[in-house]
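Q: A predicted structure for the sequence below; I have some questions about it.
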Amino acid sequence: MRVVNFSVPVWFPPRARERARRDEVQLTEQESAVFLCLATGASNAELAGELQLSVSTVKFHVHNIRAKLGGISRLQACLLAALARESARPKPVSGGGAAAVPR
């Protein structure tokens, strides 16, 4: 299993925050892929096309993701996915000089 690491914001419902504090959220590889794609706000059909899965498989994974995150709504799962994507994005290397500027 793959562990998705992120902090649940304080403004999320208590159940989701408490669940995330108790243990880290563990998602399967496909759940992780669906979770990170949820950040786009795409429909199940759009996610299915992008991930080359059936719509029913995407629905199954979204249901499992929401349950593992404490029974949050799809919108809340989308927001968490966007936050997780943002925190997983590599930080730009800061360094002065002309070499730091792509040409």
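A: Perfect, thanks for sending it.

Q: every contact and neighbour count from this point should use C-alpha atoms.
A: Will do.

Q: report the contact partners of Leu69.
A: Counting by C-alpha atoms under 8 Å, 6 or more residues apart in numbering, Leu69 makes contact with 16, 19-20, 25, 77.

Q: do you know how far it is from Val55?
A: Noted for Leu69: a distance of 21 Å to Val55, by C-alpha to C-alpha, to the nearest Å.

Q: which residues does the helix or strand containing Glu31 contact?
A: Glu31 belongs to helix 29-38 when assigned by DSSP states H and E. Applying C-alpha under 8 Å, 6+ apart, the contact partners of helix 29-38 are 1-2, 4, 47, 51, 58, 61-62, 64-65, 77-78, 81-82, 84-85.

Q: same check on stretch 11-28?
A: So stretch 11-28 is contacted by 1-5, 7-10, 65, 68-72 (C-alpha under 8 Å, 6+ apart).

Q: okay, now the one to match up with it:
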Amino acid sequence: MRVVSFSVPTWFPPRTGEKARRAEVQLTDQESAVFLCLATGASNAELAVELQLSVSTVKFHVHNIRAKLGGISRLQACLLAALARESAGSQEPGRPGADPLRRVPAARRG
């Protein structure tokens, strides 16, 4: 299993009462696929059809994504996904800038 690292922008508002947020979030391949599709604002049922998953699997991944991003709302997750897609799409080879979705190897389970 590979893990995708996503950087939450520092300007993104934290939850009420939250002081600090992890700057980087580790998403699995499945979670990152669901995350990027959230940018369209599609429902769980629409995401399930697009990704060829069951609705319950999509719900599971959306719940995990929101939790990993600090318990943000679905709307906030959609906004972050749209920003990630825009940043990834505007990146050209050879241009400076951090890739918002950077693949990192997963830790081996023992």
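A: Ah, there it is. Since this is a predicted model, take the numbers as computed values, not measurements.

Q: TM value for the aligned chains?
A: After superposition, the two chains reach a TM-score (TM-score structural alignment, normalised by the length of structure 1) of 0.77; 90 aligned residues with a C-alpha RMSD of 2.0 Å.

Q: ok but Arg103 of structure 2 is inside a helix, no?
A: No: in this structure, Arg103 of structure 2 is strand, not part of a helix, as judged by DSSP: H, G, I helix; E, B strand; the rest coil.

Q: so what's it up against?
A: Arg103 of structure 2 makes contacts with 2-5, as judged by C-alpha under 8 Å, 6+ apart.

Q: in strands, which of these fall?
A: Using DSSP state E, the subset of the contacts of Arg103 of structure 2 located in strands is 3-5.

Q: tabulate these (JSON lines), appending neighbour count and distance to Leu36 of structure 2.
A: Compiled in JSON lines, those are given as follows (neighbours: other C-alpha atoms under 10 Å; distance: C-alpha to C-alpha, whole Å):
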{"residue": "Val3", "neighbour count": "20", "distance to Leu36 of structure 2": "14"}
{"residue": "Val4", "neighbour count": "21", "distance to Leu36 of structure 2": "12"}
{"residue": "Ser5", "neighbour count": "20", "distance to Leu36 of structure 2": "13"}
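
Q: just how off-centre is stretch 59-77 of structure 2 within its chain?
A: Relative to its chain's centre, stretch 59-77 of structure 2 lies at 8 Å (C-alpha atoms, centre = their mean, to the nearest Å).

Q: could you do stretch 72-80 of structure 1 as well?
A: Put simply, stretch 72-80 of structure 1 sits 9 Å off its chain's centre (C-alpha atoms, centre = their mean).

Q: buried set for it?
A: For stretch 72-80 of structure 1, the neighbour count (16 or more other C-alpha atoms under 10 Å) marks 72, 76-80 as buried.
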